[in-house]
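K.L.:
Following is a predicted model, sequence given first.
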Amino acid sequence: MGLPLPGLWLKRLWVLFQVGLHVAMGKVLLTLFPRRVKQNILAMSEKTGMAKNPHFSYENWIPTFFSAQYFWFILKVRWQRLEDMTEQGGLAPNCPVVRLSGQRCNIWDFMQG
């Protein structure tokens, strides 16, 4: 159902390289061209509707981009997506979810009540 172990680790290594390169390039660009990076991020926020959010401000969000915390979060999400694949006709992944009460469980357990 899932990827063979060597294939999964190879893909994880590739994702680690991609995310590391993305964060390093972003950090360099943010250092060398801060005004241009600000323009690009604000333009993207206009497209996504983030600029309409009264809690969004450049000063609060931009320092978090390309940080170590950003790196680990993106890496975790991308790695989890590698494992959450399924084949047509196969079983769907039993992904973790969080109930409104804060209790963590899997989708199958959540559906069972």
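P.N.:
Everything's here; your move.

K.L.:
contacts and neighbour counts: CA atoms only from here.
P.N.:
Fine.

K.L.:
Could you report the distance from residue 26 to residue 5?
P.N.:
As defined by CA to CA, to the nearest Å, residue 26 lies at a distance of 31 Å from residue 5.

K.L.:
One more to weigh against that first structure:
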Amino acid sequence: MGLPGPGLWLKRLWVLLEVAVHVAVGKLLLTLFPDRVKKNILAMGDKTGMTRNPNFSHDNWIPTFFSTQYFWFVLKVRWQRLEDTTELGGLAPNCPVVHLSGQRCNIWDFMQG
């Protein structure tokens, strides 16, 4: 498979900068305007139906936004998406999947049974 090309490294650097700025601005807004940020995050949760869950507690969930764990999670997902691309006529990415039993494998292995 080899090392990734310089184009991928530049894209990774750009994604790192994007995510870092996103988290820094989000943390700043969360510090300066906590009620407004809370309202916006809850409005996004209304679109998905998550906040309609009676067991949902936003007091435990909202502080996790713009944290260090949030930064690393978003960065990891965005970097994986950079590698999961294909070109017209090329092979599709062999992305990881999880069985209902919890077993992890790749799509190709899953399709083979």
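P.N.:
On my side now, so go ahead. Only a predicted model underlies this, so the values are computations on that prediction, with no experimental measurement involved.

K.L.:
picking up where we left off before, for residue 26 and residue 5 of structure 1, indicate the residue with more neighbours.
P.N.:
For residue 26 of structure 1 against residue 5, the residue with the higher neighbour count under other CA atoms under 10 Å is residue 26, and the figures read 16 against 9.

K.L.:
who's in contact with the aligned partner of that one in structure 2?
P.N.:
Residue mapping for residue 26 of structure 1 onto structure 2 gives residue 26, with TM-score structural alignment as the criterion. By CA atoms under 8 Å, 6 or more residues apart in numbering, residue 26 of structure 2 lies in contact with residue 66.

K.L.:
buried ones in the strand or helix carrying residue 26 of structure 2?
P.N.:
If you go by DSSP states H and E, residue 26 of structure 2 is part of helix 6-32. Of the residues in helix 6-32 of structure 2, those buried under the neighbour-count criterion (16 or more other CA atoms under 10 Å) are 12, 15, 16, 19, 20, 23, 26, 27, 30.
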